[in-house]
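[1] Mind folding the following:
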Amino acid sequence: MEPSGGTSSRADQFKRQPDYDRTSCDTSLSGLFPSAALNFTANENNTVGLTYSRRITRPGYDALNPFEYFLDRYTFNRGNPFLKPEYTNTFDLSYTLYKKYTLSAGYSRTTDGIAEVVLPDAEKSALYQTNANLAEQISYSLNLTAPFTFTKWWSSNTNITLFNNQFKSPDLSGQVLDNNQTAVQVYNSQNFTASKTLSIELSGNYQSKMIYGTFRFKPRYTVDAGLNKSFANKKMNMKLAVNDIFKTRYAKISSAYPGLDYRIFQRGDSRTMRLTLSYKFGSNEIKPSRNRSTALDDEAGRLKK
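    This is a model prediction of the structure:
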């Protein structure tokens, strides 16, 4: 990835020294992280819910490691040992009709939000990827979930989310960050029951152009398909899944950082085919064991980041 000319000259882009927020990191273990939920059922077909939560997210250990490694001649990765945890307050108001259709509105505000960024390094005349604390992230969202049953053998589920993301930071490596973008995501699945033992699913996902932190994403879409077949009185099951049929699950990213211009194209091995065979032994009445989360699980999650 090589930087190209933007609103400022190449020399101006790299005269800014890479900078971390070296204020003291928040290592306090104290704090309140409440959550609450209220539900009101007007009648059998109308339900209103309100939820609130406050949570803390600490950076993963890889994000804190200051070790540098180069991705190419003009790009390298560097951890940020001065990352602070982020705090998020979330509100969600929902309305459910006929126990099927749900419309919800959400609001969240994150302080010291941890975000992956690409910034200029003046000494190396290169760009580097790192994680930084953004002063504030505010999100508004409107979500609609609508399942439909057309016939006994054909049903669908649609989820539409309209959201607005705002990212602000008064001094991000010498620049003022103030990004704001409204976007939409649409997911739809079509389910077909060919027989008592055979079902087919087609699903698609679309995301419009959006901004996240210092990145600007182009629109993208994907299409997946699956087939499910059972045998031996439904004790044996075969699943065939094909992901990203048209190989469109890639990301086109450009800079949303003031005075800096670059282009990133990311594509992985997203088109896959998976065949799964399973067989149920014994009684189907045995209840599965409960999953329990512990503090060790949280630490393990941070190690994997």
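
[2] Every contact and neighbour count from this point should use C-alpha atoms.
    Noted.

[3] For Tyr279, list the residues it contacts.
    For Tyr279, the contacting residues are 235-237, by Cα atoms under 8 Å, 6 or more residues apart in numbering.

[4] next one: Arg73
    Ala126.

[5] Please tell me how far it sits from Thr51.
    48 Å (Cα to Cα, to the nearest Å).

[6] same thing with Thr57?
    Thr57 is 19 Å from Thr51, by Cα to Cα.

[7] and what of Thr75?
    Distance from Thr75 to Thr51, by Cα to Cα: 43 Å.

[8] cool, and Ala11?
    For Ala11, the distance to Thr51 - Cα to Cα - is 50 Å.

[9] So between those two, which is more surrounded?
    Comparing Ala11 with Thr51 by other Cα atoms under 10 Å, the one with more neighbours is Thr51, at 15 against 10.

[10] For the more buried one, what is the enclosing helix or strand?
    Assigned by DSSP states H and E, Thr51 belongs to strand 46-57.

[11] returning to what we had before: where strands are concerned, which of the contacts of Tyr279 count?
    Members of the contacts of Tyr279 lying in strands (criterion: DSSP state E): 236-237.

[12] Among the contacts of Tyr279, which one lies nearest to Ala115?
    Asn237 (41.9 Å; Cα to Cα).

[13] I'd guessed that closest one sits against Leu277; true?
    Yes. Between Asn237 and Leu277 there is a contact under Cα atoms under 8 Å: 5.7 Å.

[14] between these two, which one's more packed in?
    Asn237 (17 against 11).

[15] Give me the helices and strands touching the strand holding Thr51, please.
    On a contact count with 3 or more Cα pairs under 8 Å, 6 or more residues apart in numbering; DSSP states H and E, strand 46-57 meets strand 35-43, strand 86-97.

[16] in the stretch 151-300 of the chain, which spans are strands?
    Remark: strands assigned in the stretch 151-300 of the chain by DSSP state E, counting those that start in this stretch are 154-172, 175-193, 198-207, 210-212, 215-217, 220-231, 236-243, 250-255, 263-267, 272-279.

[17] And the residue lying closest to Ala194 once chain neighbours are set aside, how far from Asp224?
    Using Cα to Cα, 6 or more residues apart in numbering and skipping the chain neighbours, the partner closest in space to Ala194 is Trp153 (6.7 Å). To Asp224, Trp153 is 20 Å away according to Cα to Cα.

[18] More neighbours: which of these two?
    Asp224 (19 against 13).

[19] quick one: contacts for the more buried one?
    202-204, 241-245.

[20] Format those residues as JSON lines; extra columns: neighbour count.
    As requested, the contacts of Asp224 are exported to JSON lines (neighbours: other Cα atoms under 10 Å):
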{"residue": "Leu202", "neighbour count": "16"}
{"residue": "Ser203", "neighbour count": "19"}
{"residue": "Gly204", "neighbour count": "16"}
{"residue": "Ala241", "neighbour count": "16"}
{"residue": "Val242", "neighbour count": "17"}
{"residue": "Asn243", "neighbour count": "18"}
{"residue": "Asp244", "neighbour count": "20"}
{"residue": "Ile245", "neighbour count": "15"}
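
[21] want to put them side by side, so please do this one too:
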Amino acid sequence: MNRAHKILSVLLLGSYGLGIQLLDAQTVSGRITDRESSPVTGAAVVLQTPDSIFVSAAVSDADGRFTLSAQPEQYRLIVQHLLYRSRTVNGTGKDVGTIVLQPADRTIGEVVIKAERPIVRVEEGRLNYDLEQIVRDKVVNNTYEALQRLPGVQEIGGKLTLAGAGDVTVILNGKPTTMDAGQLETLLRNTPVSRVEKVEVMYSTPPQYHVRGASLNVVLKRPNDYSFQGEVNASYDNCYFNAGNATGNFRFSTPKLALDAMYGIDRVHTMQYYNLFSRHTLDGQVYSIEENEQLRNKSYRHNMRVAGEYHFDENSSIDLAYTGKYMPDIQEDAQTTGNFQTSDIDGRREAQMHNIALHLRSGFGLDAGGDYTHYTTDNRRWMHAEYADGNRNRFTLAGGQRIDRYNVYADQKHKLSQGWNLGYGVSYTQTHNHDFQTYTEVEGDIATPSTDSKLKEQTADFYVSLGKDCPSGISWSVSGTGEYYSIGNYRKWAFYPQASLTYMKTPEHILQLSLSTQKTYPGYWEMQSSVSYINGYSEIWGTPGLRPQTNYSVNANYVVKQKYVFGAYFSHTQDQFMQTAYQSTERLAMIYKMMNWNYTQYVGLMATVPFRVGTWWDSRWVAVEQYARHRCDDFFDLPFDRKKWILQCQWDNTFKLNKNLTFELRGFMQTPAIQGTYDLKMVGTVDAGVKWTFAGDKATLSARCSDIFNTSMPECNLRYGGQDVRMENSFYLRTFTLNFSFRFGGYKKKEIKEVDISRFRH
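    Here you go, the predicted structure:
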């Protein structure tokens, strides 16, 4: 809240303070938002009797919520804020629901002051972003796309990353889940941005979230009134092939109950195109191998979610949700032509995922819950390869995977005197994984090991956290988590410390420091002693005994005027596992294998600078400069210790052409980089889009062209220790998307005026 907000609130509360009247110890609560459903902070709320006698007063918090410590049978609420029109509401119950304020212009002479809502707030060490405000007028079609518009967040290799923290975990409503990153991504791609209340960016995630390291907590809106609302969405995509999706989201809510239903169907049709140039040295002779590989994927994906939440009161609730994903017929084909071999791999796969989650929130600080995920996939592959020397290989493969994962947790927090906070909790996760593959109809000199592996994984955590909010504007927290982990014959005890400190004398200047530790475990399939084939030359090897990687990071962020963010960071990842290519010294084969490196290190600076020109140009510039070091002493016969300075720049621009029409232009650039033994050339993208809003802001039609110049994938070169490979990946990456969405929410419970019988005989 700025100084003007504070002065207005004090004047309002003081002017009504002469009429205080004692009533029973009951409460009236509610929430204040603007017309875009974003919370209004610092609104003065005055409670009066119908004949204008003052009863109580309060100021709305960061989520727009307020509570008044009295409840007459009938009352009047007066809501005032410097940036909005005052509003009067008559009520009778203890929950008044949501009060929507309309913006107001304050005119001084010839000067019109228009307020700019803050982009980011800092609360308890978290950077809270108003996602709807960030993506307003931008060509964004779902929550997953919107997350990539947060400062420092981008998608690399199909995974979200956060500048200064590397990989980032996405969680929903602050609750752990047994769904993996890909399954959660599908859910977010089918969730409209209008359902999101805020996103919390945490460089050092508090232990009660049961994830470590950096995270993005997507907080969905809670029920607060009687309504039925929803959104339907349809899109068309073209990236060499035609594809698209259709989604429907529906929500019925009362002040205590909310029911949600979502169904989406995706038509997926993609192609990836690679050129490989390999100068392969074997027994002193250099073989020049050239390949062109085309990977095609075609499928339908059915996504669904049903959820219900019931609020006993403001501080206690129960949530139950089911999420499902079904892919009945996935067609995966790989065709390779070249001077060394020509091959064709046809694949068919079926997969499905079911998740059910339960969460309980009590009124005395206890949160508890659990969830269960069941995942299955069955696949068949047929490979046929013809070699230039007349030999040929062929096989038929049948395989699959079964995963059952259970998780339970309980967290308790206490607000102690003098600003102290104490928390502690436990969690337990158990996973049963069954992988199998069987080769038949094998012909030629090719390794075809059939495997059948069952793994049981267990993780048990216990944590204690302590924090304090000081009157000086300093708040801090420290925590320690003990973990027991086992998989197969591997057993490991570990301890993970975390700490954060925030200094906020005024909202105009905020300094945040954090220390975090994180352990990441490799995928189950990557730890198998299996070999799979991309084509007749390239193979993927599993790595039994692959160790988890542990990350230690220190971050410092300085937030100015709740919109400019400057940061510095250091990150060290021990036992980093990464998949890298290697030209075999025993035969003509390119081996892709996940291996543990000694470590990776990054130290860097970042800056986010938004600016506006009038009401027609909204721009944001993000820059990250970092120094990278990758070291591995046991990479086949090629130890490496490589270092590189890397610069990333992103510039987002939104031009408001008129009230309902906006144009968007985005650019991204990264200087040459390294990844182990790889050298990655400079890369950049340019995206453009247009968005039209109509039908009273309920409908939107947008068109976007991503990666206009086909430059988003870098050329990759491997020229190290006798290895000589060049990979070109940028055949057709340009994507055109046309999207239509319509929001509705016409039903509202009618207010029924009660008949005044106060003077009648009972």
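
[22] Now for the contacts of Asp224 of the first structure: which two are most distant?
    Farthest apart among those - using Cα to Cα - are Gly204 and Ala241, which lie 13.6 Å from each other.

[23] out of the helices and strands packed on strand 46-57 of the first structure, which comes closest to Asn131 of the first structure?
    strand 86-97 (12.1 Å).

[24] so the closest one matches what in the second structure?
    Using TM-score structural alignment, strand 86-97 of the first structure corresponds to residues 549-560 of the second structure.

[25] Quick one: average offset of that stretch versus the first structure, please.
    Here the mean offset of stretch 549-560 of the second structure against the first structure after fitting is 0.9 Å, by mean Cα distance after the TM-score superposition for the first structure.

[26] who's in contact with that stretch?
    164-165, 203, 213, 508-521, 565-577, 596.

[27] hmm, 6 Å instead?
    Residues from elsewhere that reach stretch 549-560 of the second structure (Cα atoms under 6 Å, 6 or more residues apart in numbering): 508-520, 565-576.

[28] With stretch 143-158 of the first structure instead?
    With Cα under 6 Å, 6+ apart, stretch 143-158 of the first structure has contacts from 101-104, 159-161, 187-193.

[29] how about a cut-off of 7 Å?
    Residues outside stretch 143-158 of the first structure that contact it (Cα atoms under 7 Å, 6 or more residues apart in numbering): 100-105, 159-162, 187-194.

[30] and the residues you listed, which are buried?
    102-105, 159-161, 187-193 (16 or more other Cα atoms under 10 Å).

[31] Tell me which two in those residues are the farthest apart.
    Pairwise over those, using Cα to Cα, the maximum falls at Ala105 and Thr193, 33.4 Å.

[32] Now the aligned residue in the second structure for Gln181 of the first structure: closest residue in space, sequence neighbours ignored.
    Taking TM-score structural alignment, the alignment pairs Gln181 of the first structure with Lys644 from the second structure. Excluding the flanking residues, the one nearest Lys644 of the second structure by Cα to Cα, 6+ apart is Ala628, at 5.2 Å.

[33] How much space separates the residue nearest to Ala194 of the first structure from Ile200 of the first structure?
    For Trp153 of the first structure, the distance to Ile200 of the first structure - Cα to Cα - is 10 Å.

[34] shared neighbours of those two, anything?
    Common neighbours of Trp153 of the first structure and Ile200 (Cα under 7 Å, 6+ apart) are 192-193.

[35] so which of the contacts of Tyr279 of the first structure hold up in the second structure?
    Compared against the second structure with both residues aligned by TM-score structural alignment, their matches' Cα atoms under 8 Å, the contacts of Tyr279 of the first structure retain 235-237.

[36] out of those, which one sits closest to Lys252 of the first structure?
    Out of these, the member with the shortest distance to Lys252 of the first structure (by Cα to Cα) is Asn237, at 38.4 Å.

[37] Distance of the counterpart of that closest one in the second structure relative to Asn739 of the second structure?
    Applying TM-score structural alignment, one finds that Asn237 of the first structure aligns to Thr700 in the second structure. From Thr700 of the second structure across to Asn739 of the second structure, the span is 8 Å (Cα to Cα).

[38] now swap in Thr440 of the second structure and tell me
    For Thr440 of the second structure, the distance to Asn739 of the second structure - Cα to Cα - is 46 Å.

[39] Repeat that for Ile591 of the second structure.
    41 Å.

[40] Let me see the contact set for the match of Gln181 of the first structure.
    Lys644 of the second structure neighbours (Cα under 7 Å, 6+ apart): 627-629, 673-674.

[41] could these go into a markdown table alongside neighbour count and distance to Phe228 of the second structure?
    Conversion of the contacts of Lys644 of the second structure to a markdown table gives the following (neighbours: other Cα atoms under 10 Å; distance: Cα to Cα, whole Å):
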| residue | neighbour count | distance to Phe228 of the second structure |
| --- | --- | --- |
| Tyr627 | 16 | 51 |
| Ala628 | 19 | 51 |
| Arg629 | 18 | 53 |
| Ala673 | 21 | 50 |
| Ile674 | 19 | 51 |
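
[42] With distance to Thr336 of the second structure added, can I get the residues you listed in CSV?
    Formatted as CSV, those follow (distance: Cα to Cα, whole Å):
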residue, distance to Thr336 of the second structure
Tyr627, 37
Ala628, 35
Arg629, 35
Ala673, 28
Ile674, 27
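
[43] how far off strand 716-720 does the helix or strand where Ala258 of the second structure lies point, in degrees?
    Element membership for Ala258 of the second structure (DSSP H and E) is strand 257-282. Orientation check (axes from the mean of the first three to the mean of the last three Cα atoms, to 10 degrees): strand 257-282 of the second structure against strand 716-720 gives 40 degrees.

[44] Please identify the buried residues of strand 257-282 of the second structure?
    Buried residues in strand 257-282 of the second structure, counted by 16+ other Cα under 10 Å: 257-281.

[45] most residues in a single helix of the second structure, which one?
    helix 3-16 (DSSP state H).

[46] Not counting sequence-adjacent ones, nearest residue to the aligned partner of Phe192 of the first structure in the second structure?
    Here Phe192 of the first structure is matched to Phe655 in the second structure, going by TM-score structural alignment. Among residues not flanking Phe655 of the second structure along the chain, Trp617 sits closest, at 4.7 Å (Cα to Cα, 6+ apart).
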